[in-house]
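K.L.:
dropping a prediction and its sequence here:
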Amino acid sequence: MTTQTTDSTASALELPAPDDTMTWLGDRSRGSLERAREMVRSLKADPPCDALAVLRAWNDVEIEISNARASAAVYSETNPEKDVREAADVTMQQVDEFATDLGLDGELFEIFDALSSEGLDPTATRLLERQLRDFRRSGVDRDEATRARLRELAQLELRASQEFGRNMREGVRSIRVRPEDLAGMPADWLTSHEPDDDGLITVTTDYPDSVPVGTFCSVPATRRAISFERLNIAWPANDAVLQRLLTLRAEHAGLLGYKDWADFNAETKMIRTGSAINEFIDKIVAASTDAAQRDKQIVLDRLRQDDPDAQDIYGYDLPYYSELVRKERYDVDAQLVRTFFRFDAVLQGLLAVTGRLFGLTWEPVPAAPVWAPDVAAYDVLRDGTRIGRIYLDLHPREGKYKHAAQFTLVEGVRGRQLPEGVLVCNFSRGLMEHSEVTTFFHEFGHLIHHIVGGTQDWVEFTGVSTEWDFVEAPSQMLEEWAWDPTVLAEFAVDADGAVIPEALVRRMRTADDFGKGYLARTQMFYAALSVGIHQHRPEDLTTAVREAQQRYSVFPYIEDTHFQCAFGHLDGYSSGYYTYMWSLVIAKDMFSAFHAEDLFEPHVAARYRDRVLAPGGSKDAADLVADFLGRPYTFDAYAAWLAE
């Protein structure tokens, strides 16, 4: 086992060789937890009278807990070996149990409650206030029986969450079809999907298979079949798991005096209350309905050219016919577009664009130990000084996390350890859809936030530690660079070396704006489902999906499907899926500060980096945005974009 360093110019974490992983995970967890336990014992035995000294001692404890939890979380979601993933789950349970005990420790609470903020700087004062709030949200001031039950609930919730995620990771489905049932598919996709000995081709529900089939396959039965499988991943197992998780969360919130989990979960976010989530959803629905109905009718009319009897358009036909509308109405052929986006070129282009924008250098570390052969490591430099490390795990494999996300490997703490982050995606190794390119930019934005914001004195405020309904805003804003013709010209070239035409990029953007109204309504369906099942706890979750879709989406429910079982955000985001749209409102306003003709304008880019990203969570998100814009954020930019 290797240990952390305290040299701020050295890597805070060295990963083991694959054969040593199990031992490494156990040793790292036990070592970090034992150090944390000893620190807590010392703090309780002889607590300093000085508030700053107590906060520093507590910071040491939280660093150890964070290191143990973060590495286990990455291995749980990404390691190729099932026994390692399971061991990582156990490690996370141990870490979470210890953290729960600390939150319910009355002696610790008394130490913090007796402290005065006099003499503390604003950030340390914020930390003290945050810690006292978190103690109370843990239930430390409740009676012994309640504390015992809250301790038990925390473990049960974590195990249910792990089971929910595991069922999705391991629940990949597939269909087997004849080659002629894949008419319309791109040549490079077909080349990578050879028929088996029975003459059939296997199409899985993993993104690089199912998304292109849904978009390009001209055979309706094939589109329906793969869509049906995608909407039934982890059914029926996760239906029972989700019901259990909702019950646990409701009891948890009730024991702490909250009306429901949505109110408990919203308290620490910008939105503050569960009822405000419903109000926000209604606001977006009102703003998007006209555009949603207008664009849906256009797609439905195009479907009726092929199927005159069609009364409505379902999710299994929407991507295909939306693509046809964009091709025929806006002269944008996604199969042509994808020829300009080779994965390797996109990766190098993304590194170049973000490096220029944020003043960073990405330096490959080919000798870095990694958990799978296709994981790449880069040291991150600013002004020649290394400020962190990133790991890119970008292609599908069995047992791996199935969506796209940034995971923390090490939280950065000034003078103690550099931030390290992991980007986990499931991209094709060949040509990419432009939607995948924007996803790549989006998720990389989280990684940048983690690294650039990872220079705080307090681990509580490092990296992406703002309110959870703000964390998507910087990433959503970075997507704008994936639409700029000048930016794309730097890396979007076809096999003959021809640069993507500026006129095509502008048509792509116009075409992409088509459907934004009905996409907003779909997002509000997801948001309403996530908050609604936590507020009302329906007996039948599939019925709840159907009813929420009928009310908020403009597209009908597909019978005998169970979307809730593979909607991973019902775990991590719980009642807070609204955060994506809330963040988009802020992202549109922040982007208005950049000059349309020069997205790399140094003064604006540096101000954004230093006032929004670099402070991490040391200020409220609304204050960070106001510092950058010179005013409070508004709904205006989003509303104007939606109305275009």
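P.N.:
It's in. Numbers count the residues shown, from 1 in each chain.
K.L.:
make it CA atoms for all contacts and neighbour counts henceforth
P.N.:
Fine.
K.L.:
can you pull out the residues in contact with stretch 184-201?
P.N.:
Residues outside stretch 184-201 that contact it (Cα atoms under 8 Å, 6 or more residues apart in numbering): 176-179, 202, 212-213, 216-218, 335, 430-431.
K.L.:
just these: which are in helices?
P.N.:
Judged by DSSP state H, these include 212-213, 216, 335 as members of helices.
K.L.:
of the contacts of stretch 184-201, buried ones?
P.N.:
176-177, 179, 212-213, 216-218, 335, 431 (16 or more other Cα atoms under 10 Å).
K.L.:
closest one of these to residue 135?
P.N.:
Among those, residue 212 lies closest to residue 135 (Cα to Cα), at 47.8 Å.
K.L.:
show me the contacts for that closest one.
P.N.:
The contact partners of residue 212, by Cα under 8 Å, 6+ apart, come to residue 185.
K.L.:
repeat that for residue 356.
P.N.:
residue 600.
K.L.:
please compare the first structure with the one that follows:
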Amino acid sequence: MSLCVLPDFAGVELDKVPAQLDSLLDEARAEIAKLETADLEQLLGRLEALDDRIDKFWSVISHLNGVMNSPELREVYAECQPKLTAYGNEVGQNRALYDQAEALASSDIKLSPEQRTGLEHLLRDFRLAGVALEGEAKERFKAIRLRLSELSTTFQNQVLDATQGWFKHVTDAAELAGVPESALEGYADAAKAKELDGYVISLDVPAYLPVMQYAENRELRRELYEAYGTRASDQGPKAGEWDNSAVMVEILQLRAELAQILGYANYAEVSLAPKMAESPQRVMDFLRELAEKSLPRARAEFDELKAFAANKGCSDLQAWDVPFYSEHLRTERYAISQEELKPYFPAETVQEGLFKVTGQLFGITYERDESADLWHEDARCYHLLRDGEPVATVYTDLFARANKRGGAWMANFCGRREVNGENQLPVAFVTCNFTPPTSKRPSLLTHSDVTTLFHEFGHALHHMLTQVNVLAVSGINGVAWDAVELPSQLLENWCWQPEVIPMISAHYETGQPLPEDMLQKLLAAKNFQSGLQMVRQLEFALFDMQLHARPAPQTADEIQTLLDSVRSEVAVYPVPAFNRFQHGFSHIFAGGYAAGYYSYKWAELLSADVFSRFAEEGVMSRELGQEFVDKLLSRGGSADPMQLFRDFRGRDPQLEPLLRDAGILEDAA
């Protein structure tokens, strides 16, 4: 038997949300008080039910805050977030509840392996929440957690405001020479929406990138680069207007103080406590080993790009020139461009193909729910079925729009758990910011967009195909942060398979799949500038880990100095002094990646190694797909991720598949 509970977006009355949350948390507190002396056999189940109720309530508000942001919603979110943080502090520092959990752990009460893992995670989280603290230290810890929650929201809001708060109005089409027609249509629609003539270019990535890659107007490229690279900072056209400088410094200082209170040397150690990595130094050694093997190729790629640009008349290649000349070099070398590919990747076709691929691999089908309650006309709801029986639900929201947070992400409404003999089915959200349809054509994706959709859907499948019935470790819950990217990065590989691309491509006008000659060019260009891409990610990861492994900065200038130092170590081309990338680095200042950005590279190593088995035995093998589900994907956080990897791969992970997949192996030999 299964229980499908879906979010109620239409029922949200913003003015009532704070009072509803108060009532929910008061009920939870009363239940917690009962649990402090309850029968130990009931402890985990009753805690799980509380977590489930609160998660379901808040996930709706949190989701709307990301996809339908408004002044009213932002105010409600800001009012409620501290209440949730305070409640989390109370539970995390409840010594009586912790003692109950410890008593259960040492009792002879029979627990399933999943329950035992969930209990181990619970005890670990109690300790990381400061359950052993007393007096002034306990109160200070709670105050820090509360303030960090507020600062995280402030950081993200200021990035959103800075992104929305700038646009370029162009009335002369000649200024946009080289920009593809599809992008111009979007700019024209944006201008009409603002009741302006001509074109409007925003800092949303689908609007920003076409200028950077195709606009012949170098000054325009520089103008957009500066506006984008200085968002929410003390530099650029909106200098100081939504400046995250002080916010970053305070976040880092409070994280360092929190670590000290808990008895850790730095916040990086706190962050790694529930992860696979052993220590900050081990992480940095891993990143530097990758850098050592990748830098020769990256330097050669940049030297080649400089020579190419010089041959085209640009002898002083700058950061705002790199995307432009890179795209032209790619086109000249492989006779293929992202723009040429876009007509073959309409968003709807790609999504249908994604459903076919994952359906065949994992034995599932998708059924659209036309009657589902949705937050916007762009959103869709699909039920996942296996042998005709529902197993999960996923909502998609794929297009960029005003008041929607940038980027792409997966989140969840609820996870799988057992409720009175029934299995509550998982529900996931997949959100992207692709170029929206225009008045003349549907949404057309770059191949990079296609891999983004597969990536986020990999996260969703990890959550939805779980067979674990303990909420704390079902789906993505309880998965070590540096393993959580494995399924998402793994699924990207199918976007490059010759037998798969016809399943996910069809020209939006003719319906024809990607022609064979274009397919071969796309595959040939797969590792174009892979060295540059690798060291760029290593730059972010090393910066993040060092930032949290050393004493907290006193000023934003110190953060900039550290980033400059990391760039001198692993970057191959300079960025202008005004660049303030860190001020918009939401992953580490407003997301869950603080001292965890390295996870992308570690999980990429794992996923490349996992995929190498598919490459050996069949990329569309139903049997191997099911084995992957059974041994890894469905297990959630219920077991050690390294053991799950070994169960599927039959050995420890190796670096070679990652380097080979990126085309770097021959350079590293």
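P.N.:
Right, received. Where do you want to start? Given the structure is predicted, the values throughout are model-derived calculations rather than measurements.
K.L.:
export the contacts of stretch 184-201 of structure 1 as JSON lines, with columns for distance to residue 148 of structure 1.
P.N.:
Output for those, formatted as JSON lines (distance: Cα to Cα, whole Å):
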{"residue": "176", "distance to residue 148 of structure 1": "51"}
{"residue": "177", "distance to residue 148 of structure 1": "54"}
{"residue": "178", "distance to residue 148 of structure 1": "58"}
{"residue": "179", "distance to residue 148 of structure 1": "59"}
{"residue": "202", "distance to residue 148 of structure 1": "50"}
{"residue": "212", "distance to residue 148 of structure 1": "50"}
{"residue": "213", "distance to residue 148 of structure 1": "51"}
{"residue": "216", "distance to residue 148 of structure 1": "55"}
{"residue": "217", "distance to residue 148 of structure 1": "55"}
{"residue": "218", "distance to residue 148 of structure 1": "58"}
{"residue": "335", "distance to residue 148 of structure 1": "58"}
{"residue": "430", "distance to residue 148 of structure 1": "53"}
{"residue": "431", "distance to residue 148 of structure 1": "54"}
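K.L.:
aligned to residue 470 of structure 2, what sits in structure 1?
P.N.:
Alignment note: residue 470 of structure 2 maps to residue 458 in structure 1; criterion TM-score structural alignment.
K.L.:
again with residue 31 of structure 2
P.N.:
That one, residue 31 of structure 2, aligns with residue 39 by TM-score structural alignment.
K.L.:
skipping adjacent residues, who's closest to that match in space?
P.N.:
residue 61 (6.4 Å; Cα to Cα, 6 or more residues apart in numbering).
K.L.:
just residue 647 of structure 2 next, same as before
P.N.:
residue 631 (6.3 Å).
K.L.:
what's the burial count for the one you found?
P.N.:
16 (other Cα atoms under 10 Å).
K.L.:
quick one, what contacts it?
P.N.:
Taking Cα under 8 Å, 6+ apart, one finds 644, 647-648 in contact with residue 631 of structure 2.
K.L.:
any chance you could map the strands in structure 2?
P.N.:
Taking DSSP state E as the test, the strands found in structure 2 are 2-3, 167-170, 199-202, 365-368, 380-386, 389-399, 409-414, 417-419, 422-424, 427-434.
K.L.:
deepest of those, which one?
P.N.:
strand 427-434 (a mean of 24; mean count of other Cα atoms under 10 Å).
K.L.:
and the nearest residue to residue 190 of structure 2 once chain neighbours are set aside, how far from residue 170 of structure 2?
P.N.:
Nearest residue to residue 190 of structure 2 in three dimensions, chain neighbours excluded: residue 200, at 5.6 Å (Cα to Cα, 6+ apart). According to Cα to Cα, to the nearest Å, residue 200 of structure 2 and residue 170 of structure 2 sit 6 Å apart.
K.L.:
from residue 125 of structure 2, how far out is the residue in structure 2 sticking out farthest from the centre?
P.N.:
The C-alpha centroid of structure 2 is most remote from residue 108, which lies 40.6 Å away (Cα atoms, centre = their mean). Note on residue 108 of structure 2: its distance to residue 125 of structure 2, by Cα to Cα, is 22 Å.
K.L.:
and the gap between the residue nearest to residue 190 of structure 2 and residue 162 of structure 2?
P.N.:
For residue 200 of structure 2, the distance to residue 162 of structure 2 - Cα to Cα - is 16 Å.
K.L.:
dump the residue contacts of the residue nearest to the spatial centre of structure 1.
P.N.:
Compute the mean C-alpha point of structure 1, and by Cα atoms, centre = their mean the closest residue is residue 405, 4.3 Å away. Going by Cα under 8 Å, 6+ apart, residue 405 of structure 1 touches 423-425, 443.
K.L.:
give the aligned equivalent of it in structure 2.
P.N.:
In structure 2, residue 405 of structure 1 lands on residue 409 (TM-score structural alignment).
K.L.:
can you check residue 509 of structure 1 too?
P.N.:
Pairing criterion TM-score structural alignment: the partner of residue 509 of structure 1 within structure 2 is identified as residue 523.
K.L.:
follow-up on the earlier one: roughly how far apart are the match of residue 31 of structure 2 and residue 189 of structure 1?
P.N.:
55 Å.
K.L.:
cool, residue 34 of structure 1 as well?
P.N.:
In terms of Cα to Cα, residue 34 of structure 1 sits 51 Å off from residue 189 of structure 1.
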